[in-house]
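In: Okay, structure incoming, though there's no sequence with it:
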């Protein structure tokens, strides 16, 4: 099956390197089971391409992915970083991680390591990362991700933003250990993160928030670490909270 018949990117304004990655990677191999059924643990390919555009991946970079899913996004990132780059991808579901690993290995991909575990904590054995991308929605900005990201690096993650009345995917630039500045913002909702496969809920868990009118293209979000306020992950480990300032709202 030709992956170009499955993934339609016409009309998207993305870099030639991303379009080339979609041409080079056999999308059908990752998106479909042997019986022809669709793999449910996968982001829409068009939105995947848009998120990769926000990530601004370069050759030779070290990348962390949270939420391996079908493995297609990992294969695309592998193509974008080249053999000199490295990708670590974390998946909470052992069966999903096992399938993705097998698909990546059978595709001859050698610069990707699949880790089964709680993606909230990232993966500290290859830090710092130049880029981090999440395909699962955390309840708040995970401090481990920010700690593992190099200064000047980019984090792309979905978040519920109450001030904007919806769920968004934000590309943050890490300008210091205590501050982030958004580079781009687009609507997009994902399944909620969970510390174990038993606690996964397939519904996205979109909150009931009041919509706010604003110009998304002119909005910038500045995030600053607040050690006086704490957020707690499900295992009761506390992390510093992040305060958001909305410029242009």
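Out: Looks like it came in fine. None of these values were measured; they are calculated from a predicted model.
In: Only C-alpha atoms from now on, for both contacts and neighbour counts.
Out: Noted.
In: For residue 246, which non-adjacent residue is spatially closest?
Out: Distances taken as CA to CA, 6 or more residues apart in numbering place residue 221 nearest to residue 246, at 4.8 Å, with adjacent residues excluded.
In: any idea which element that neighbour lies in?
Out: According to DSSP states H and E, residue 221 maps onto strand 220-232.
In: For that strand, name the packing helices and strands.
Out: strand 179-187, strand 238-247 (3 or more CA pairs under 8 Å, 6 or more residues apart in numbering; DSSP states H and E).
In: What residues sit buried inside it?
Out: For strand 220-232, burial by neighbour count (16 or more other CA atoms under 10 Å) applies to 220, 221, 222, 223, 224, 225, 231.
In: cool, and stretch 180-187?
Out: Here stretch 180-187 shows 180, 181, 182, 183, 184, 185, 186 as buried, counting by 16+ other CA under 10 Å.
In: One more to weigh against that first structure:
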């Protein structure tokens, strides 16, 4: 279904994981007809489910591996967490936080229905990360921030990767941060369009 994502540079491994998770389950009833279209869709409360190509690219940029411990800031629909759960495998773990309670409730229910035992959903303000399970091999943020929250860098493991859109409502750059001891290496991966961190 998502084979066209290879043109964006998404690997077959990531595409295979995306094909195994039915995006339609995470899309509100009024948008079911567009569930497989490569576009973001509203999920309520001012939030969206990202376009499939963006989900695929962010999984690639994170360099997810079997056994990785991942923090996701902004559960949203839960789709991204579900895809990542397959990429980190049964020895990996996805911790995902959502600040909007109805979205948290809905995502948690779907994740449980799918039997994804390596995903835990938390109702929490993501700008503070999730300190109790830190450090994380990978941290991904699915909403833009005006600046990188210090807590997220602090909770990143040595050698870890943080992926976050940074900017404002008009211009956002997807940043990839690599942490090596006390040193931080930052690279820009291009312009993106995300909803704001709330």
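Out: Cool, got the structure. Since the structure is predicted, the reported quantities are computational estimates derived from the model, not experimental observations.
In: quick one, helices of the second structure?
Out: 12-20, 52-62, 79-88, 101-113, 150-154 (DSSP state H).
In: average gap between the second one and the first structure?
Out: For helix 52-62 of the second structure, the mean deviation from the first structure after alignment is 0.9 Å (mean CA distance after the TM-score superposition for the first structure).
In: what span of the first structure lines up against that helix?
Out: Mapped onto the first structure using TM-score structural alignment, helix 52-62 of the second structure spans residues 45-55.
In: From the chain's centroid, how far away is the matching stretch?
Out: From the chain centre to the centre of stretch 45-55 of the first structure is a distance of 9 Å (CA atoms, centre = their mean, to the nearest Å).
In: Now check the second structure for the residue matching residue 147 of the first structure.
Out: Residue 147 of the first structure maps onto residue 154 in the second structure, by TM-score structural alignment.
In: out of the buried residues of stretch 180-187 of the first structure, who's nearest residue 4 of the first structure?
Out: residue 186 (25.2 Å; CA to CA).
In: separation between the aligned residue in the first structure for residue 5 of the second structure and residue 46 of the first structure?
Out: Applying TM-score structural alignment, one finds that residue 5 of the second structure aligns to residue 9 in the first structure. Look at residue 9 of the first structure and residue 46 of the first structure: by CA to CA, to the nearest Å, they are 6 Å apart.
In: Over to residue 38 of the first structure?
Out: The value you get for residue 38 of the first structure to residue 46 of the first structure, if CA to CA is used, is 16 Å.
In: repeat for residue 93 of the first structure
Out: Residue 93 of the first structure is 24 Å from residue 46 of the first structure, by CA to CA.
In: of the two, who's got more company?
Out: A direct count of neighbours by other CA atoms under 10 Å for residue 93 of the first structure and residue 46 places residue 93 higher, at 20 against 14.
In: What's that one aligned with over in the second structure?
Out: Mapped onto the second structure by TM-score structural alignment, residue 93 of the first structure lines up with residue 100.
In: Next, count neighbours for residue 43 of the second structure.
Out: By other CA under 10 Å, the residues close to residue 43 of the second structure number 18.
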